[in-house]
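Visitor: Sequence and predicted model, in that order:
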Amino acid sequence: MGIPTEPIGSIPRSPELLAALQAHAQGRIDDAELAASTDQAVAATISRLEELGSPVVTDGEQAKPSFATYPISGLPDLAPDGAVIPFADGHTRQLPRLTGGPFRYTVQAARYLETARRYAKVPVKQAVIAPSALSLLYPAGGIDGYPRETFLDDLADQAEADIRGCLDGGAHMVQLDFTEGRLALKLDPSGGVLDDFVALNNRVLERFSGGERARIGVHTCPGGDQDSTHSLDVDYAGLLPRLFQLRAGAFYLQLAGEPDPEKVLAVVAEHAPPDVRIFVGVVDPVDPVVETPEQVRDRVLTAARHLPADRLGTCDDCGFSPFADDTSTSRDLAFAKIRARVEGTAMAARDLGL
């Protein structure tokens, strides 16, 4: 049986794709040429993951402008001055601000899945953005003629369609990226914002059957961009009990970068539902040092002391390049860490007799 291991999503874009993106922005190549370069990057990423023995692959998010903003690429009702997310190293990312409705996705993730499945020989996982993240697009001052509740209704419908399209398109798993969960506690230590996020995400998840939710997972981490995080200083224990209220079949938890993993595992063991699979992060994309397979094995064995081995999985802590312009981690470094995760997980499974 072994222990399942999966990537979280993004892989640093290939140098050729980065050059094509720049050329497209400067008007030196057209949309068709950019699409061809993107397809080549997807094919190369999947091929490399399969060569490493990854039993599940992603497209590396090569075609996404970012893990968060792919559904609104080209949406006309946006202004650039939305919510600002500060990172520990001082850099920021800014979301756009919605200026009108109705809110509609311009791109659904099933498009990426369809391309990836053309190249993959193993199951393909598809990451989608959680609706709670996109709720941050709506301005605090409201929008004339488009109330917040109407926006949330539209957002829930669009998020459901995004997930359902991936399930119907043959995704092995659909992963909701919920990196704003821990950030919510930084913005509002009372937990009110986090409770609103959980309620909105459940509003969508509850539209799926139990069998469908078994193929839907939730990923959480303290952010990961340009080798920095936005909420690692927030106590994980404040997030996890609420996180496990989400109606999902799996959870992908950042753990390798935690200062006290055993403390986190104890909280997970106490609060995780008994019928879900817990994927623990065993490699840290923010750390430039490549983990050894032995280190990964030991991290898995530590997790197995707290969680049932038959409900355990492994993953990366977060994506290696969630924003297309993040080149802080090289592709070779990302693939070296993934190799360590795959090999170390297999070593742990053997030690556990799985």
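Guide: All right, it came through fine. Residues are numbered from 1 along each chain as shown.

Visitor: Every contact and neighbour count from this point should use C-alpha atoms.
Guide: Fine.

Visitor: Where do the strands of the stretch 151-300 of the chain begin and end?
Guide: Applying DSSP state E, counting those that start in this stretch to the stretch 151-300 of the chain gives strands spanning 173-177, 216-220, 250-253, 277-283.

Visitor: Highest mean neighbour count out of those?
Guide: Among these, strand 277-283 has the highest mean neighbour count (mean count of other C-alpha atoms under 10 Å), at a mean of 28.

Visitor: ok, second structure coming up, stack it against the first:
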Amino acid sequence: MELAARQAEAVADTITHLEGTGSPVLVDGEQSKPSFATYPIAGLAGLSPGGAVIPFADGHTRQLPCLTSGPFRYATRAERYLRQARGHTGLPVKQAVIAPSALSLLYPADGIDGYPRKAFLDDLVDEAEADIRGCLEAGAHAVQLDFTEGRLSLKLDPSGGLLDDFVELNNRVLERFGQEERARIGVHTCPGGDLDSTHSLDVDYAGLLPALFRLRAGNFYVQLAGEPDQERVLSLIGDALRPGVRVFVGVTDPIDPRVETAEQVRDRVLAAARHIPVDQLGTCDDCGFSPFADDTSTSRETAFAKITARVRGTALAAQALGL
């Protein structure tokens, strides 16, 4: 009960601070989630330790649990977090959900007796659809699928076969939504920022972006500020971009302790506008503020300062572009 009370306080505090930045769309900061990836399985029976290991460049790892029995069902849906956040604000709220491709890693390589992988994936697709649909029906401004495993998949399988499998699985879910619904659904990609390190920054975006834009979503949130060659990535985005979707490019880097200025953000937006049509362009933060809830390397003050810079810098860019 004490933990729940502290989490509720943190959500309210986050909403208040985000409103103070001037952001037109808010999030709950995932203050109540055990992690961005594992909220659907928190407290779920039929799990054991020893699942897929995610190695980071600094040597630390994160490990998923392993499914031991079926049928697979979400124990918690993201709609719960959305409703709590919306209770603290009248502004639009975007809700993050985990992509089904990430949860597909829960299934063990040696299988589960009486529960074949095909049956698991069918259940997973149903559960992921319900997770997204619940958020849309609860009034989410947008629903963001966290797809950090997309870029990582190219490290695990440079042939791109695993990435193709991930895209196909995610599209099985996205195809269940109509065009107007998909306009409110987006996909986030990044190199997995955590504890000031990443798991796949060394993987070339050129291998990911064409496959990423095959996903049948209306929005894409692309980590960019932490990239060593942002101009090249923007060129790749421009080449792969299809009509009718919007790309939110990362203009602040949570891993970098320096707080960006509004002018730096403005210049990053203007650089993006040379490759992406303005009516298809938006801004976001890169990933990595605290995705697993135990990363204290970036203070809340720094996080909100970066978000404020993003909002102000985006407004400066809009003025420069005559919007």
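Guide: All right, it came through fine. Because the structure is a prediction, the values reported are computed rather than measured.

Visitor: Quantify their similarity with the TM-score.
Guide: With the length set by TM-score structural alignment, normalised by the length of structure 2, the two chains reach a TM-score of 0.99; 323 aligned residues with a C-alpha RMSD of 0.6 Å.

Visitor: ok, back up a step: could you save the strands of the stretch 151-300 of structure 1 as a markdown table and add columns showing distance to R305 of structure 1?
Guide: Formatted as a markdown table, the strands of the stretch 151-300 of structure 1 follow (distance: least, C-alpha to C-alpha, whole Å):
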| stretch | distance to R305 of structure 1 |
| --- | --- |
| strand 173-177 | 26 |
| strand 216-220 | 22 |
| strand 250-253 | 16 |
| strand 277-283 | 13 |
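
Visitor: out of the ones you listed, which comes closest to E262 of structure 1?
Guide: With C-alpha to C-alpha, the closest approach to E262 of structure 1 among those belongs to strand 277-283: 11.7 Å.

Visitor: what packs against the closest one?
Guide: strand 250-253, helix 293-304, strand 312-316, helix 331-351 (3 or more C-alpha pairs under 8 Å, 6 or more residues apart in numbering; DSSP states H and E).

Visitor: Centre of the chain to that strand, how far?
Guide: Offset of strand 277-283 of structure 1 from its chain centre (C-alpha atoms, centre = their mean, to the nearest Å): 13 Å.

Visitor: Equivalent analysis for stretch 283-298 of structure 2, please.
Guide: For stretch 283-298 of structure 2 - counting by C-alpha atoms, centre = their mean - the centre lies 11 Å from the chain centre.

Visitor: go on, stretch 133-144 of structure 2?
Guide: Relative to its parent chain, stretch 133-144 of structure 2 has a centroid offset of 15 Å by C-alpha atoms, centre = their mean.

Visitor: and if you look at stretch 341-354 of structure 1?
Guide: Mean-position distance between stretch 341-354 of structure 1 and its chain equals 24 Å (C-alpha atoms, centre = their mean).

Visitor: Then stretch 108-120 of structure 2?
Guide: Distance, centroid of stretch 108-120 of structure 2 to centroid of chain: 27 Å (C-alpha atoms, centre = their mean).

Visitor: before we move on, what about stretch 56-68 of structure 2?
Guide: Computed by C-alpha atoms, centre = their mean, the chain-centroid distance of stretch 56-68 of structure 2 equals 18 Å.

Visitor: okay, and that stretch goes to which residues in structure 1?
Guide: The aligned range for stretch 56-68 of structure 2 in structure 1 is 87-99, by TM-score structural alignment.

Visitor: ok so, going back, so can I have JSON lines of the helices and strands packed on strand 277-283 of structure 1 showing distance to R203 of structure 1?
Guide: Converted to JSON lines, these look like this (distance: least, C-alpha to C-alpha, whole Å):
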{"stretch": "strand 250-253", "distance to R203 of structure 1": "17"}
{"stretch": "helix 293-304", "distance to R203 of structure 1": "31"}
{"stretch": "strand 312-316", "distance to R203 of structure 1": "27"}
{"stretch": "helix 331-351", "distance to R203 of structure 1": "34"}
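
Visitor: how about stretch 231-239 of structure 2, which residues of structure 1 does it hit?
Guide: Taking TM-score structural alignment, stretch 231-239 of structure 2 hits residues 262-270 over in structure 1.

Visitor: Check the mean deviation of that stretch from structure 2.
Guide: When structure 2 is superposed, stretch 262-270 of structure 1 averages 0.8 Å from its matched positions, counting by mean C-alpha distance after the TM-score superposition for structure 1.

Visitor: For T345 of structure 1, see how far away Q158 of structure 1 is.
Guide: Between Q158 of structure 1 and T345 of structure 1 the distance, using C-alpha to C-alpha, to the nearest Å, works out to 36 Å.

Visitor: Between these two, tell me which one has more neighbours.
Guide: Each of Q158 of structure 1 and T345 has its neighbours counted (other C-alpha atoms under 10 Å); T345 has more, 29 against 20.

Visitor: Can you tell me the element the residue opposite E114 of structure 1 in structure 2 once aligned falls in?
Guide: Counting by TM-score structural alignment, E114 of structure 1 corresponds to R83 in structure 2. Assessed by DSSP states H and E, R83 of structure 2 sits inside helix 79-86.

Visitor: Go through that helix and flag the buried ones.
Guide: Buried residues in helix 79-86 of structure 2, counted by 16 or more other C-alpha atoms under 10 Å: 79, 81-83, 85-86.

Visitor: Make TSV from those residues and add distance to T298 of structure 2 to it.
Guide: Listed next are those as TSV, based on distance: C-alpha to C-alpha, whole Å:
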residue	distance to T298 of structure 2
E79	27
Y81	23
L82	24
R83	27
A85	22
R86	26
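
Visitor: Out of those residues, flag the one nearest to N170 of structure 2.
Guide: Closest approach to N170 of structure 2 among the buried residues of helix 79-86 of structure 2 (C-alpha to C-alpha): E79, at 19.2 Å.

Visitor: Now do the contacts for that closest one.
Guide: Neighbouring residues of E79 of structure 2 by C-alpha atoms under 8 Å, 6 or more residues apart in numbering: 131, 134-135, 138.

Visitor: can you do 6 Å?
Guide: Listed by C-alpha atoms under 6 Å, 6 or more residues apart in numbering, the contact partners of E79 of structure 2 are 134-135.

Visitor: okay, stretch 93-102 of structure 2 sits on what stretch of structure 1?
Guide: Per TM-score structural alignment, the counterpart of stretch 93-102 of structure 2 in structure 1 is residues 124-133.

Visitor: Contacts for that stretch next, please.
Guide: Stretch 124-133 of structure 1 is contacted by residues 56-58, 68, 171-178, 197 when judged by C-alpha under 6 Å, 6+ apart.
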